[in-house]
Structure formats: C-alpha cells, structure tokens
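Student: I would like the atomic coordinates for the input below:
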Amino acid sequence: MGTLNLLQNIYILYFIFPIACAFVCWVFISVLVYCFFSPQQPVNFAGFKLQGYLPAKQNLILQAVFEKAELLILQQKEEMKQHITSQQSVEKIMPELEKHIDEFLTVKLPKDIPMLSMFIGEKTIYQIKEVFMKELRVLFPHILSTYLDEMLKAGSVRKMLTDKLSPSSASGAIIAFRNKNNFSIIRLKLFACIFGLIVGCLISSVIFLFT
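Tutor: I've put the predicted structure just below:
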C-alpha cells in the first residue's frame, strides 16, 4: 500500500513539476519585463527607491540618441546644404515668393503709399518685380547657406533636440515602444513557459528514473 502511494505521488510530481516550472518561468519573465519598463516615476519601497530600468536611464538614452543624431546630421551637412540651396530647390520656392512680391507691389504698396500709384504703372511694377526676383535668385541660396551653417554647427543640433524633447517625451516614447512590442513580449512569455515546461519534464524524468 505504501509503495502504491509512493508511485502515485511520483506520478503526480511528474506531471505537476513541469507545470510549476513553466509557471515560474512565466512569472520571472513577467516581473523582468515589468521592471524593465515600470514604474515610470521613482517609488519608495522599504527605504529603497525603485524605478524601471528604461525610465531610470532615459536621460542617458536621450543624450546618446542626441549625440548620434547630431553626428549623422553633421556628417551629411554639406550634402544637405547642396540639396537645399541648389537651383532646383530655389526654383520650387520662387512661385510662392513671386506671388507675395506681386501682392506687395500691386496691393499693399499702393495702399500704404497712394501717391506711388500715380507715377508707377503696371509695366513699371512688372519691371520692379523682375528685378526683385532676379536678386532673390542670387541672394536666397546664400542666405539659406548662412542660416544652415549657423543652425547645423557642432552643439547647436544637440541643444535644439534637448530643448524640443523633454523627459515626458521620452516617457511617452518608452510607453509607445512597449505598446508596439506587446506581441513580442507575449511571445517571449510563451517561450519562457515552453522552456520551463521542457526543463520541468527533463527534471521529472530524471527523478522518475532514479526513484
């Protein structure tokens, strides 16, 4: 009778142990994922300050990202300048500028200085506009180039990114990253369960063979 009870206990252990291992692995991965992303803000627990790994390191991560972004932008600076200040790019802007200059010469200027309309006709306005457009085609690439040199100098890009992206933006990015990778996290937990189940079966088999 005692032997029968022992065998029953062994069989029960053989089936329960793999399930227990799978559950432990699932809990371990779940806690690990939680600690990786949460809590977002520091929490005091038993005298210790607890915070998720990514939220705690978000400032360092942001600085590393900013440095890398600045390096890439500075490496492509000359290529960007050539593209933006090229004749093709300037010509794309000209129609909009011409429209504003035309409105200024035909509507705003006569309204602000009515006497001019008595001495300047449509032909003169057209000639003035042509002179303006010709000069803008020459000046605009130079102005853009000077502006880009000032904006894209070392340190300026990183400062601009730092000013625009606050820690709250980083927290939002962490949450968005987790939400986007929910399916991957579920697969990781499932893999942990399967791994625990296989390990549990192996251990149970060894116990069963040597008992």
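
Student: every contact and neighbour count from this point should use C-alpha atoms.
Tutor: Noted.

Student: strands of this protein, start to end?
Tutor: Under the criterion DSSP state E, the chain contains strands at 43-45, 48-50.

Student: gap between Gln8 and Ile203?
Tutor: Between Gln8 and Ile203 the distance is 17 Å, computed by C-alpha to C-alpha, to the nearest Å.

Student: okay, these two: which has more neighbours?
Tutor: Shown here are Gln8 and Ile203; by other C-alpha atoms under 10 Å, Ile203 has more neighbours (16 against 12).

Student: roughly how far apart are that one and Lys189?
Tutor: Ile203 is 21 Å from Lys189, where distance means C-alpha to C-alpha.

Student: one more, please, to line up against the first structure:
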Amino acid sequence: MELVYFLPPILGAFIGYITNVIAVELLFHPKKPVSIFGFKIQGLVPARSREIVERMMDSLSEILTQDDFEFMIDRAIVRAYIESDLAKRIDEIFDKYPLSFIRDIAERSGLVARMSLAISDSIAGVLKDAVAKNIAKNIDLREFVIKKAQEVSDEEIEKIFKKFAKKELRFIELSGAVLGFVIGCMQSLVIYPYLT
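Tutor: As a prediction, the model looks like this:
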C-alpha cells in the first residue's frame, strides 16, 4: 500500500524526462515538413535556419567593426610576411652577417643609408595599413556568412547547435524529470488522506 505513494513521483519524473527529450528532439526533427492530421510539423531549427542565421548576422554586425577587420587583416599580413620567402632571406642575411657588421656598414654610409632604411620602413608600414584598411572596407561579413550558411546542411547545423548548447539541452531534459518528480510528490500528498 505504501508503494502507491512512490508511484506518482516516479511516473512524473519518467514522463517529465521523456517529454523534454522529445521536445529537444523536436527542435531539430523532422528536417522536412511532415503532415500529421492536416498539420504541418517541422523541427524549429530546420524550419527557421535562415532566420536564425540572419539574426545571428545582425548581432555580429553590431559587435564587429571595420577596426576589428583591419586588426585581423593587419595581423594576417604580418604573419604572411613572417612566413614568406622574403623574411627567410632576411633572416639568412642576419645569420650570415652579424648585426654589428650591418650596423657598421650603415654608419659608414652615413645619413643617406639610415634615411633610406627609415623611409622604406615607413613606406612598408603605410602600405600595410592602406592594404589592411582597403581590404577591411570591402569585406561584407554578413554576405559571406549567409552564403556559407546556405551551403551548410541541416545535419551540420544540428551538430553545431548541439555542440554549442549540449549542457543546456541536457539541463532541459533533466529539469523535466525533476519537475515531474516534484509534481508527483505533490500528487502523493494530495491522495495520501484518501488512501489512509
């Protein structure tokens, strides 16, 4: 007779967990619209994936600025230079001839050599900045991401979403079990006077 009081919490936990697992799956499935009793059903993410991407782009465009792109491009140019043959050749020259030797040559050749080095460094810096600004100005992140989103399949979107929100989705499933258990306990308290 006392087992009757444990039945509502156990059933409530089971039903709450199962319904939340189904609700989480309904976020992604069915991928294509299915007609059931005249109602069209489709997973929320596949049905609204383009709208989700659009909203994400609106949010990103508010956060990312042209200065951010200039920074990224500037760093990319510097990395490309470091990895280039020119950088390797300059390193070879410094390995072959000690820095003091190059400095001696610069001092012997006088002011003209130092000025030419300073001018070439400033020209390289200005060119690098101009290139970075010009490229950054012409980048359309929204267009790129929307194009990429159109190439991504619903399965890949599901994997990305589940990877990103794995803990939160698991929490939703388990919270169904907890809420079902609590409601079951309240039901047991309500029926207790009638069974005793």
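
Student: got a TM-score for the two of them?
Tutor: The TM-score (TM-score structural alignment, normalised by the length of structure 2) is 0.63; 166 aligned residues with a C-alpha RMSD of 3.8 Å.

Student: circling back to that earlier point, Ile29 of structure 1 is nearest to which of the strands of structure 1?
Tutor: Of all the strands of structure 1, strand 48-50 sits nearest to Ile29 of structure 1, with 18.1 Å by C-alpha to C-alpha.

Student: helices of structure 2, start to end?
Tutor: Along structure 2, counting by DSSP state H, helices occupy 3-26, 44-47, 49-63, 66-82, 85-96, 99-109, 111-137, 141-151, 154-164, 166-195.

Student: aligned to Phe39 of structure 2, what sits in structure 1?
Tutor: Under the alignment defined by TM-score structural alignment, Phe39 of structure 2 is paired with Phe48 of structure 1.

Student: count of neighbours near the aligned partner of Leu13 of structure 1 in structure 2?
Tutor: Aligned counterpart of Leu13 of structure 1 in structure 2: Val4 (TM-score structural alignment). Using other C-alpha under 10 Å, Val4 of structure 2 is surrounded by 12 other residues.

Student: how much space between Val4 of structure 2 and Cys185 of structure 2?
Tutor: Separation of Val4 of structure 2 from Cys185 of structure 2 (C-alpha to C-alpha) stands at 11 Å.

Student: list the contacts for Leu64 of structure 2?
Tutor: Counting by C-alpha atoms under 8 Å, 6 or more residues apart in numbering, Leu64 of structure 2 touches no other residue.

Student: go on, Thr85 of structure 1?
Tutor: Counting by C-alpha under 8 Å, 6+ apart, Thr85 of structure 1 makes contact with Phe140, Pro141, His142, Leu144, Ser145.

Student: kindly reformat these as a markdown table containing distance to Phe208 of structure 1 and neighbour count.
Tutor: Listed next are the contacts of Thr85 of structure 1 as a markdown table, based on distance: C-alpha to C-alpha, whole Å; neighbours: other C-alpha atoms under 10 Å:
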| residue | distance to Phe208 of structure 1 | neighbour count |
| --- | --- | --- |
| Phe140 | 84 | 16 |
| Pro141 | 82 | 19 |
| His142 | 83 | 13 |
| Leu144 | 79 | 15 |
| Ser145 | 78 | 18 |
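
Student: make JSON lines from those and add distance to Asn181 of structure 1 to it.
Tutor: Formatted as JSON lines, the contacts of Thr85 of structure 1 follow (distance: C-alpha to C-alpha, whole Å):
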{"residue": "Phe140", "distance to Asn181 of structure 1": "46"}
{"residue": "Pro141", "distance to Asn181 of structure 1": "44"}
{"residue": "His142", "distance to Asn181 of structure 1": "46"}
{"residue": "Leu144", "distance to Asn181 of structure 1": "41"}
{"residue": "Ser145", "distance to Asn181 of structure 1": "42"}
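
Student: distance of the equivalent of Glu150 of structure 1 over in structure 2 relative to Arg103 of structure 2?
Tutor: Using TM-score structural alignment, the partner of Glu150 of structure 1 in structure 2 is Asn138. Taking C-alpha to C-alpha as the measure, Asn138 of structure 2 falls 41 Å from Arg103 of structure 2.

Student: what do you get for Asp95 of structure 2?
Tutor: In terms of C-alpha to C-alpha, Asp95 of structure 2 sits 14 Å off from Arg103 of structure 2.

Student: so who does Leu13 of structure 1 touch?
Tutor: By C-alpha under 8 Å, 6+ apart, the contact set of Leu13 of structure 1 is Ser204.
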